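> Next one to model:
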Amino acid sequence: MDILFIHQNFPGQYKHLAPALAKAGHRCIALTLRVKEATTWNGVRVIPYAVKRGSGQNVHPWVVDFETKVVRAEACFAAARQLREQGFTPDIIVAHPGWGESMFLRDVWPSARIGLYQELYHRATWPHLNFDPEFEKGDPDAGLLRIRLKNLNNLVHLPVGDMGISPTEFQANTFPSPYREKISVIHDGIHTDQVVPNADAVLELPDGSKVTRNDEVITFVNRNLEPYRGYHIFMRALPQLLKERPNAQVLIVGGDEVSYGSSPPKGQTWKQIFIDEVRGKISTPNWSRVHFLGRIPYDQFLSLLQVSRVHVYLTYPFVLSWSLFEAMSVGAAIVASDTGPLHEAITPGKTGDLVDFFDGDALVAQVSALLDDPERRAAYGGAARDFVRSNYDLSTICLPRQMDWINRLAACKPGQIGE
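Below is the predicted model:
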């Protein structure tokens, strides 16, 4: 088959699927903004497309996001037409619609089967909206309207896709009928034969010191340090946590940007805002045990998880992070927020503990209890690893299911979902 991948940051979620399809003998081409010149990656021909215009002036703030997506969709549409003129007609298009690129591909290739990565449909109801009132701004009624408009990209794409794929039930269940029935829940997959426990793991910290499994290490990981992932909750719990755990080293991973949710006040970062909020409550010796590592290479990230005695994971009702399953795969003891996405991964008292997202005292209590109970930590870690291997292993579970999804997509009749 001829297969076209569309992803702004290719390979993204197709890191394993695209090479597997190329290895199976399919001709695979990817359109992306990520590269500047055409190249070949793991058997996939990667072709760049360029955005040649910016956003317009004086656009209503509720539709700025959608306009950006239309600009990218137009650029991808032009690149797709050029491929068509060169004689390429894909049997299947596999696209992540999150940035808008795939919006007009049905217009270029009406007979192609299109499979979409359905990451999230924005719901204008609690807890999806107004989950954390601290960061809600302006008129709440207007917020309902804004979130509905945020779904414009989703709404345009829903009739475009013949089938969908979503990594978790929570994410898939945000989509309305009849589109939910078209979505298969298949996770991207975890390399559980590589993401493994390691009793000899060592992580060197920025100050030159090293931590191992012999140290009391608490870890907290975000792509970016921001409220959507509970950074503010964790930081506000730090003063008490450091007092109760005088030997603990706290390792915090994450960048200074914003991946989700609202931006901080101009010229500031969420990271520094909450450092400033709690720093006066923490003595200098205790603060010396808090280590901000920024974004680190993957091998260091694995070592960090492997030396962790307790890994804290907090999130709004939103997309579940790969890092959680990677922490579980190395056998870390998890304390996580009692929010919808976690209910698929953490069985309280078996694969970890859940605490109310907003309850910093409960978070400190659960982390401390686990640190004082090595047998329970070991039981949690073993059960967590078994759970990930049984449900999210890349080679035995997820990739075979993804390949089956591709075969089912190839067999479907294109263009039915919007009829």
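> hey, let's count contacts and neighbours off CA atoms from now on
Noted.
> May I ask which helix or strand encompasses the residue nearest to residue 162 when sequence neighbours are not counted?
Leaving aside its chain neighbours, residue 162 sits nearest to residue 114 (5.3 Å; criterion: C-alpha to C-alpha, 6 or more residues apart in numbering). Under the criterion of DSSP states H and E, residue 114 resides in strand 113-117.
> For residue 123, see how far away the most centrally placed residue in the chain is.
Averaging the C-alpha coordinates of the chain gives a centre point, and the residue nearest to it by C-alpha atoms, centre = their mean is residue 321 (4.2 Å). Per C-alpha to C-alpha, to the nearest Å, residue 321 is found 19 Å from residue 123.
> do residue 290 as well
Separation of residue 290 from residue 123 (C-alpha to C-alpha): 36 Å.
> do the same with residue 261
Shown here: residue 261 relative to residue 123, a distance of 14 Å by C-alpha to C-alpha.
> Mind checking which of those two has more residues around it?
Remark: of residue 261 and residue 123, residue 123 carries more neighbours, 17 against 12, as counted by other C-alpha atoms under 10 Å.
> got the contact list for the more buried one?
Contacts for residue 123 were tallied using C-alpha atoms under 8 Å, 6 or more residues apart in numbering; they are 129, 147, 148, 174.
> what about the first one, how many neighbours?
I take that to be residue 129. Other residues near residue 129 come to 18 when the count uses other C-alpha under 10 Å.
> in the longest helix seen in the chain, what's buried?
Taking residue count as the measure and DSSP state H as the definition, the longest helix of the chain comes out as helix 64-85. By neighbour count on 16 or more other C-alpha atoms under 10 Å, the buried set for helix 64-85 is 64-81, 83.
> related to what we said a few turns ago, pull out the buried positions in the strand holding residue 114.
Residues of strand 113-117 classed as buried: 113, 114, 115, 116, 117 (neighbour count, 16+ other C-alpha under 10 Å).
> this one as well, want them side by side:
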Amino acid sequence: MNILFVHQNFPGQYRHIVRALAKAGGNRLVALAIEEPSEPIPAGVTHVRYGIRRASATDLQPWVQDVETKTIRGEACATAAHRLREQGFSPDLICGHPGWGEMLFLRDLWPEAPILTYQEFFYQAHGFDYDFDPELQGIPSWQDCARIRMKTANLLLNLEISNWSVTPTAFQRSSFPPAWRSRLSVIHDGIDTHHARPRADAPPLTLPDGTTLRQGEPIVTFVNRCLEPYRGCHTMIRAIPELQRLAPEARLVIVGRTEGVSYGAVCQEGEWKDRFLAEIEGQFDPSRVHFSGHLPYKQFIPLLQLSAAHVYLTYPFVLSWSLLEAMSCAAAVVGSATAPVQEVIRHGHNGLLVDFFSPAELAASVAELLANRPLAERLGAAARATVLADYSLKPCLSRQLALMSLVASRAVG
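Below is the predicted model:
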């Protein structure tokens, strides 16, 4: 079977699928991407890069700028795909991430090819991430709502051209319009539970600032790709003084880039980290708070294996892999009582849930886990059991591959 993968930063979410297909053999695998591969590509996979050859216009009505950007990307990807077609390549299945526009015009090149899209989230002006935080977001104006509506144009066009779609969680599926949910399978990408596993003999880990962490220490971990309110950095930072009062020996490791954002609005007063640290200046011991910046994955999992308590906070938005990896390492988790987290964590069973906006509640729950190690161990063991049962790589990968076969054979869609 000829399979075309489309992802701007290939392999992205197709990492495990591509490895499995390449190992099994019998398929021709081709990938279209903008970036150089983010990791070694398996032998037998043809990786084709394409470039963006024009910039967005500067004088467009602001609401259509997102549409233009995605159209430019779609054109660039389709141009590269056209060259593949001219060389005789004809896919039996196209699998792609439509979020940046790359998938828009592939149906026009291969009208008969089944398309399976990886859908992450459908933007909504109300009830999800956009109007969740009254302090930092406020009530959206009708103009804000109009801009969000225009942002869904790419998603709706891709839903229309797809034979079928897949999304990682039931919460993410719930963000899509009801008319499309019946054509959306919920299958997680899968967590490598052998690699992300608890280790009683976890070796010491030295942070970029030279601090060495050791097993048995009261280490609290918090992870963002970029430190920003969408992932609760303001609540975490505001909780530091109270957490240190309740657990003065705790060592807090905050992982993530401190410049820019991944999802939400940029800080108008510098960087989010600095804004919220300024609020607690003089109220905490900075020698026990470590901002590590981005950590390579080879250090990230060892950090989770040392964690005595892991904090995960998020707006009602896409669920991070890092939460499930922490759970797979049997870390005791304190999570926000928001819908994506509540799908995974049941309070008192496999973690603790707190009000997203309450630094005091967060600090008290983390301190409870540090003081009550039998409770933390019980919650951590149940957290790993949850991942093993519902998110482990092997069964998730089997379901992903089975869905691909169904779409390719037109048994669904």
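> What does the TM-score come to for these two?
Aligned and superposed, the two chains score 0.95 in TM-score terms (TM-score structural alignment, normalised by the length of structure 2); 408 aligned residues with a C-alpha RMSD of 1.6 Å.
> from the contacts of residue 123 of structure 1, which single one is nearest residue 92 of structure 1?
For residue 92 of structure 1, the nearest member of the contacts of residue 123 of structure 1 is residue 174. The distance, counting by C-alpha to C-alpha, is 25.2 Å.
> contacting residues around that closest one?
For residue 174 of structure 1, the contacting residues are 120, 121, 122, 123, taking C-alpha under 8 Å, 6+ apart as the criterion.
> same question, residue 5 of structure 1
The contact partners of residue 5 of structure 1, by C-alpha under 8 Å, 6+ apart, come to 18, 28, 29, 30, 31, 93, 94, 95.
> Out of those residues, which is nearest to residue 158 of structure 1?
Checking these one by one against residue 158 of structure 1 (C-alpha to C-alpha), the nearest turns out to be residue 95, at 12.3 Å.
> what does the closest one align to in structure 2?
Under the alignment (TM-score structural alignment), residue 95 of structure 1 maps onto residue 96 of structure 2.
> State the number of residues packed around the closest residue to its match other than its chain neighbours.
Nearest-residue entry for residue 96 of structure 2: residue 6, 4.3 Å, with adjacent residues in sequence omitted and distances by C-alpha to C-alpha, 6+ apart. The burial metric for residue 6 of structure 2, expressed as a neighbour count using other C-alpha under 10 Å, is 26.
> distance of residue 57 of structure 2 from residue 130 of structure 2?
In this view, residue 57 of structure 2 and residue 130 of structure 2 are 26 Å apart by C-alpha to C-alpha.
> Over to residue 149 of structure 2?
As defined by C-alpha to C-alpha, residue 149 of structure 2 lies at a distance of 12 Å from residue 130 of structure 2.
> Please apply the same query to residue 184 of structure 2.
For residue 184 of structure 2, the distance to residue 130 of structure 2 equals 23 Å [C-alpha to C-alpha].
> for residue 89 of structure 2, same thing?
Applying C-alpha to C-alpha, the value for residue 89 of structure 2 to residue 130 of structure 2 is 42 Å.
> How about the secondary structure of residue 253 of structure 2?
When the structure is split into helix, strand and coil by DSSP: H, G, I helix; E, B strand; the rest coil, residue 253 of structure 2 lands in strand.
> so who does the closest residue in space to residue 200 of structure 2 that isn't next to it in sequence touch?
In this structure, residue 200 of structure 2 finds its nearest non-sequential neighbour in residue 215, 7.7 Å apart by C-alpha to C-alpha, 6+ apart. Residues in contact with residue 215 of structure 2, defined by C-alpha under 8 Å, 6+ apart, are 200, 201, 202, 203, 204, 306.
> count of neighbours near the second one?
By that I understand residue 201 of structure 2. Residue 201 of structure 2 has 10 nearby residues by other C-alpha under 10 Å.
> Tell me the spacing between the alignment partner in structure 1 of the residue nearest to residue 200 of structure 2 and residue 140 of structure 1.
Applying TM-score structural alignment, one finds that residue 215 of structure 2 aligns to residue 213 in structure 1. As judged by C-alpha to C-alpha, residue 213 of structure 1 and residue 140 of structure 1 stand 47 Å apart.
> Also residue 93 of structure 1?
Computed with C-alpha to C-alpha, the distance linking residue 93 of structure 1 and residue 140 of structure 1 is 39 Å.
> So these two - more neighbours on which side?
Just comparing residue 93 of structure 1 and residue 140: by other C-alpha under 10 Å the higher neighbour count belongs to residue 93, 28 against 12.
> wait, is the more buried one part of a strand?
Yes - using three-state DSSP, the secondary structure at residue 93 of structure 1 is a strand.
> quick check, residue 408 of structure 1 in a helix?
Yes - Residue 408 of structure 1 forms part of a helix when assessed by three-state DSSP.
> And it, what's its match in structure 2?
Across the alignment, which pairs residues by TM-score structural alignment, residue 408 of structure 1 is matched by residue 406 of structure 2.
> For its match, which non-adjacent residue is spatially closest?
Among residues not flanking residue 406 of structure 2 along the chain, residue 412 sits closest, at 5.9 Å (C-alpha to C-alpha, 6+ apart).
> Equivalent analysis for residue 77 of structure 2, please.
Nearest in space to residue 77 of structure 2, with sequence neighbours left out and distances taken as C-alpha to C-alpha, 6+ apart, is residue 102 at 5.5 Å.
> Run a quick neighbour tally on residue 8 of structure 1.
Residues near residue 8 of structure 1, counting by other C-alpha under 10 Å, number 24.
> do the one 3 residues further on as well
Other residues near residue 11 of structure 1 come to 21 when the count uses other C-alpha under 10 Å.
> do the same with the one 5 residues further on
For residue 16 of structure 1, the count of nearby residues is 18 (other C-alpha under 10 Å).
> next one: residue 107 of structure 1
Residues near residue 107 of structure 1, counting by other C-alpha under 10 Å: 12.
> okay, the contacts of residue 174 of structure 1 in JSON lines with secondary structure and distance to residue 105 of structure 1 next?
Formatted as JSON lines, the entries for those read as follows, by DSSP: H, G, I helix; E, B strand; the rest coil; distance: C-alpha to C-alpha, whole Å:
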{"residue": "120", "secondary structure": "coil", "distance to residue 105 of structure 1": "20"}
{"residue": "121", "secondary structure": "coil", "distance to residue 105 of structure 1": "20"}
{"residue": "122", "secondary structure": "coil", "distance to residue 105 of structure 1": "23"}
{"residue": "123", "secondary structure": "coil", "distance to residue 105 of structure 1": "26"}
